[in-house]
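Participant: Whatever this is, show me its structure:
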Amino acid sequence: MSVYDSYEHLLIDKVEDGILTITMHNPGRLNAAHAGMHRELARIWKDIDDDEDVNVVILKGSEGAFSAGGDLDLVKDMSENFDVLTRVWKEARDLVYNVINCSKLVVSAMEGPAVGAGLAAGLLADVSIAAKDARIIDGHTRLGVVAGDHAAIVWPLLCGMAKAKYHLLLCEQVTGEEAERMGLVSLAVDQADVQKEALRVARKLNSGSKTALRWTKYSLNNWLRMAGPTFDTSLALEFLGFNGPDVREGRASLVEKRRPQFGAPAQTR
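Facilitator: So this is what the prediction gives:
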């Protein structure tokens, strides 16, 4: 029995020797990360790290979408149940650190919407490949919480503070083509070529020196480890926001497909 047999919401397939695919799968919901998928996205990286038969992982979504972000039912549970809130906080923390610390190489293949927890893993991948018409958006401030899952550490490093603030504060969408130009993703290709290009990159990585590639990754990811306190602060403030009124209005506005009407700002001292 494989350790991957326990995964229900991530489809795990061995493409060829050394290469594994992880497919986020939530049919009819654009692969939104509900409670089960969020939990699995947090722990899969440790299992991959321990798997001696895997050198490279391709992360993708099913049915032509990457991931539409956090499931709104989960958001509601987090805003109403402290036990759920603390469990998801730990998962969100582990997701980011487990991707960073996974010694195996990760390639993301992003099509359609790329939001939330899926986007966190997608942008933290060692090589990120997006369709030119992919729709990348952090989404947190539109919901009424801090951009905390990953954005505070990786967006400024990839595309600079000015662009990071613009897109995170205003919750402005970025196409895959724009993301490549900004340095937010490694490559942007035609939608029809995303999976083929991801496999080409994975095969090239798979044929390389394991120690050279893994230790290069480890060294480069020290930039992200050094930003750990920034990430921890942003994540703590994000989850503090789930206890406030803005997230309830943000969620309601998304369900009702209207602009949010946030109230007066809270004291920030």
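Participant: switch to C-alpha atoms for all contacts and neighbour counts from now on
Facilitator: Fine.
Participant: Tell me which residues of whichever strand or helix holds Thr230 come out buried.
Facilitator: Assigned by DSSP states H and E, Thr230 falls within helix 228-241. By 16 or more other Cα atoms under 10 Å, the buried positions in helix 228-241 come out as 231-232, 234-235, 238-239, 241.
Participant: Just after that helix, pick out the following helix or strand.
Facilitator: helix 245-255.
Participant: roughly how far out does that next one sit from the chain middle?
Facilitator: Its chain's C-alpha centre lies 22 Å from the corresponding centre of helix 245-255 when counted by Cα atoms, centre = their mean, to the nearest Å.
Participant: Could you also give me the structure for this next sequence, so I can compare it with the first?
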Amino acid sequence: MTASPEARRMVRLEVREQVATLTLDCPEKRNAFDLVLRDQLAEAVRTVRRDRDIRAVVLTGAGGHFCAGGDLRNIGSLQIDSGQWRERLGNVHEWLRDLLTLDRPVVAAVDGAAAGAGFSLALAADFVIATPRAWFAMSFIKVGLVPDVGAFYTLPRVVGVQRARELMLSGRDVRADEALRLGIVTELHAPEALLPRAWAIARSFTGASPTAVSLIKRALADGAPSLAQALDAEANAQTVAAGTPAHREAVAAFLDKRPLPFSWPSAA
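Facilitator: Predicted coordinates:
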């Protein structure tokens, strides 16, 4: 199913100063996934991927919640067979791969619920910042399902296999302070400061070497099953990065005692 042109916009894409903000905007359902929201998110991710002027992305939700997961009313009404389930997940995986392999940083700004597929979506970002009232849950098991939207790949890489097993099999809520301790969240901010901080982080990358950012993300996504392969990948990536104008400009700025093009923004 593809969203019609007349469908309500449930995903807003705004671009300012080379930063794209993707906002899930269906607050009456706590931004839960249905087919329309899914298709519009896929469209927005494709647009960002094509637009080389966009240097970083902020992913967030409207109305005090990030995303409450799949729309159970929508899921409960489906009459589909196993082949159609695979097709449905295949459609999700298409845009998810585009997001996970995006060669630019993605910052998830999480307030309220990030449950089920919403938790998985947050894990697709490079940085997750949250408010103290945010909560996360791999709640799939509560409705007889397994984690999806890439969680089998992303969650163990963040918290380790043992903790991922516990979170997936329990389906329990993880409050913001625990999410910070587990490394799911990197920073906590008051609700009114959340989006400004997410945007400041994303905006800082407009000064970073796009080649270095891309190489770092690719190396971490690919992983390395052996030390030899890891060192080989490192040598290949550094050879490419060292030949870029961005590297030469940063070195020149350092030697001239000028501000470097990229600097991580301090939190207020």
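Participant: hey, where'd the helices end up in structure 1?
Facilitator: 35-50, 72-80, 82-101, 116-124, 140-143, 151-159, 161-170, 176-182, 194-206, 210-220, 222-226, 228-241, 245-255 (DSSP state H).
Participant: nearest to Gly64 of structure 1, of those?
Facilitator: helix 194-206 (10.2 Å; Cα to Cα).
Participant: how big's the offset between the closest one and structure 2?
Facilitator: By mean Cα distance after the TM-score superposition for structure 1, the fitted helix 194-206 of structure 1 averages 1.2 Å away from its aligned residues in structure 2.
Participant: what angle sits between that helix and helix 210-220?
Facilitator: 110 degrees (axes from the mean of the first three to the mean of the last three Cα atoms, to 10 degrees).
Participant: Next, the buried residues of helix 194-206 of structure 1.
Facilitator: Buried-residue list, helix 194-206 of structure 1, by 16+ other Cα under 10 Å: 194-195, 197-199, 201-203, 205-206.
Participant: Which one of those residues is nearest to Arg251 of structure 1?
Facilitator: Val194 (31.6 Å).
Participant: Test my guess that that closest one contacts Ala109.
Facilitator: Yes - judged on Cα atoms under 8 Å, Val194 of structure 1 makes contact with Ala109 at a distance of 6.1 Å.
Participant: Distance to Asp133 of structure 1 for the buried residues of helix 194-206 of structure 1 - can I get that in TSV?
Facilitator: As requested, the buried residues of helix 194-206 of structure 1 are exported to TSV (distance: Cα to Cα, whole Å):
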residue	distance to Asp133 of structure 1
Val194	11
Gln195	14
Glu197	15
Ala198	16
Leu199	19
Val201	20
Ala202	22
Arg203	25
Leu205	26
Asn206	28
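Participant: just these now: which is nearest Thr141 of structure 1?
Facilitator: Val194 (28.7 Å).
Participant: quick one: contacts for the closest one?
Facilitator: 109-111, 129-131 (Cα atoms under 8 Å, 6 or more residues apart in numbering).
Participant: re the thing from before, what do Val194 and Ala109 of structure 1 both touch?
Facilitator: Joint contacts of Val194 of structure 1 and Ala109 (Cα under 8 Å, 6+ apart) are 129-131.
Participant: re the thing from before, right, so the helices of structure 1: which one is the most enclosed?
Facilitator: helix 116-124 (a mean of 25; mean count of other Cα atoms under 10 Å).
Participant: mean deviation of that helix from structure 2?
Facilitator: Helix 116-124 of structure 1 sits 2.2 Å off on average (mean Cα distance after the TM-score superposition for structure 1).
Participant: angle of that helix against helix 82-101?
Facilitator: 10 degrees.
Participant: Run the angle between helix 116-124 of structure 1 and helix 151-159 for me.
Facilitator: 40 degrees.
Participant: now the angle between helix 35-50 and helix 116-124 of structure 1, please.
Facilitator: Between helix 116-124 of structure 1 and helix 35-50, the angle comes out at 30 degrees (the same axes, to 10 degrees).
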